[in-house]
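In: fold the following for me, if possible:
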Amino acid sequence: MLIEHFQTLAQYNTLANGRLYKVCSQLSDVERKQTRPAFFKSIHGTLNHIMLGDCIWMGRFTGQQMPSQGLDAILYDNFEDLCAARVLEDERIEVFIRNLDADFLQGKIIYKNNQGKIHNDSVSLLLAHFFNHQTHHRGQIHDMLTQTEITPPVLDMHRVIAP
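Out: Sure, this is the predicted structure:
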């Protein structure tokens, strides 16, 4: 049952990102990178942060640690490159989640966070955090979009997954 829940979250993640990026593509590069009252300073910065977080967590889940960077790192300055990377990362997430098994979900992962602190957490908790992190920051982007002329997309899970 938990595996199916994470598969639903992975599907939602892909669809919500698709909607969000489609709307963000209507903004000029200047508007996407405009400094706004947000932790990662801009829509573009926050999109990059979500990508960075996904890469870090997927590395931890698959045993391939990503070198530590600042959490505000800009992985892709070019929006089209970021879009292409997002599609590939969402595909990678869906494949990974589709292949989850109960033994992995019952396990723990030992990892070092960006502050150098070692943690040993349950996989099921980390997967829940993984999807919550994405949703949290998409909400911040949604808010920043309300500060533009572009209408933010509907991102409610029951409206995104159910046609």
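
In: for the rest of this, base every contact and every neighbour count on C-alpha atoms.
Out: OK.

In: residues in contact with the helix or strand containing Asp54?
Out: Secondary structure assignment for Asp54, by DSSP states H and E: helix 43-62. Residues from elsewhere that reach helix 43-62 (Cα atoms under 8 Å, 6 or more residues apart in numbering): 32-34, 39-40, 64-66, 71-76, 79, 82, 86, 89, 93, 109, 111, 123, 130, 133-134, 137-138, 140-141, 144-145.

In: for that helix, buried residues please.
Out: Neighbour-count burial for helix 43-62 flags 43-58, 60-61 (criterion: 16 or more other Cα atoms under 10 Å).

In: need the helices for this structure, in chain order.
Out: 2-24, 29-33, 43-62, 79-98, 102-105, 123-145, 157-160 (DSSP state H).

In: which one of the ones you listed is the most hemmed in?
Out: With neighbours defined as mean count of other Cα atoms under 10 Å, those peak in mean count at helix 43-62, which reaches a mean of 20.

In: chain center to it: distance?
Out: Relative to its parent chain, helix 43-62 has a centroid offset of 6 Å by Cα atoms, centre = their mean, to the nearest Å.

In: got the angle between that helix and helix 123-145?
Out: Inter-element angle recorded for helix 43-62 and helix 123-145: 170 degrees (by axes from the mean of the first three to the mean of the last three Cα atoms, to 10 degrees).

In: the structure of the following sequence is requested for comparison with the preceding one:
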Amino acid sequence: MSRTAHICLMAQYNQWMNAKVYAAAAGLAPGELQRERGAFFGSLLGTLNHLLCGDTLWLQRFAAHPAGFPLLDPVRAIRPPASLTEPLFDDFAAMHAHRLWLDQVIVDWAASINEDELDHLLDYRNSKGPNRRHFFSLLMHFFNHQTHHRGQASTLLSQAGAELGDTDLLFCIPSQLPG
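Out: Model (predicted):
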């Protein structure tokens, strides 16, 4: 599998898993989303919000790649979160709609990335200052970050009595070679 095909697979897995997490979260009793559960971001809502903040910031950094990535223009237009915990939505339905939109942006953008664009050192800033890292490795970090915190969200959902079913990337990996 090429690196670009792997990026597309990860984007599709991200979209599939977020749909499962948000569907399970939408079925929780009132107050369960906000309930403090001792997680790194406190509640399930805090964890899902952190993922939106992180995804937005990373996509805005990726938009600075010399390739320009026009499919990231709508994300460029979003005001960047001031922190990784800034509440982005007052209402879960609006948060869910944004997640659906953002995941489709990620899927579409992933499909537009060319192999030669992956071997670039991307300059960006984070809370610790300027950085320069290998673009493909940053993309892998982006998807790994999502998986890591969705794992936390899965635990929080289990604590609240919700079931997600199968969550492994294995279920998105094709069983046949392309072509």
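
In: quick TM-score on the pair, please.
Out: The TM-score (TM-score structural alignment, normalised by the length of the first structure) is 0.92; 162 aligned residues with a Cα RMSD of 1.8 Å.

In: nearest to Thr151 of the first structure, of the helices of the first structure?
Out: helix 123-145 (6.9 Å; Cα to Cα).

In: identify the residues contacting that closest one?
Out: Taking Cα under 8 Å, 6+ apart as the rule, helix 123-145 of the first structure contacts 6, 9-10, 13, 20, 36, 38, 42-43, 46-47, 50, 54, 57, 61, 104-109, 151-153.

In: picking that back up, next, the mean deviation of the helix holding Asp54 of the first structure compared to the second structure.
Out: Compared with the second structure after the fit, helix 43-62 of the first structure shows a mean deviation of 0.6 Å (mean Cα distance after the TM-score superposition for the first structure).

In: then stretch 87-96 of the first structure?
Out: Mean for stretch 87-96 of the first structure is 0.5 Å (mean Cα distance after the TM-score superposition for the first structure).

In: show me the contact partners of that stretch.
Out: 7, 10-11, 13-14, 51, 54-55, 58.

In: how about stretch 20-27 of the second structure?
Out: Under the contact criterion Cα under 8 Å, 6+ apart, stretch 20-27 of the second structure has outside partners 33, 92, 96, 150, 153-154, 157, 162-164.

In: how about a cut-off of 7 Å?
Out: Contacts with stretch 20-27 of the second structure, where a contact means Cα atoms under 7 Å, 6 or more residues apart in numbering, come from 33, 96, 157, 162-164.

In: so can I have CSV of these showing distance to Leu170 of the second structure?
Out: Output for the contacts of stretch 20-27 of the second structure, formatted as CSV (distance: Cα to Cα, whole Å):
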residue, distance to Leu170 of the second structure
Leu33, 28
His96, 25
Leu157, 21
Ala162, 22
Glu163, 18
Leu164, 15
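
In: out of these, which two sit at the greatest distance?
Out: The widest separation within these, taken as Cα to Cα, falls between His96 and Glu163 and amounts to 18.2 Å.

In: and which of the contacts of stretch 87-96 of the first structure is nearest to Arg98 of the first structure?
Out: Closest to Arg98 of the first structure, out of all of the contacts of stretch 87-96 of the first structure and judged by Cα to Cα, is Gln7, at 6.2 Å.

In: which position in the second structure aligns with Arg159 of the first structure?
Out: In the second structure, the residue paired with Arg159 of the first structure according to TM-score structural alignment is Phe171.

In: got it, and Leu145 of the first structure?
Out: Looks like Leu145 of the first structure aligns to Leu157 there (TM-score structural alignment).

In: re the thing from before, I'd like the helices of the first structure as JSON lines, with distance to Gln115 of the first structure appended.
Out: Formatted as JSON lines, those follow (distance: least, Cα to Cα, whole Å):
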{"stretch": "helix 2-24", "distance to Gln115 of the first structure": "27"}
{"stretch": "helix 29-33", "distance to Gln115 of the first structure": "27"}
{"stretch": "helix 43-62", "distance to Gln115 of the first structure": "14"}
{"stretch": "helix 79-98", "distance to Gln115 of the first structure": "25"}
{"stretch": "helix 102-105", "distance to Gln115 of the first structure": "26"}
{"stretch": "helix 123-145", "distance to Gln115 of the first structure": "17"}
{"stretch": "helix 157-160", "distance to Gln115 of the first structure": "33"}
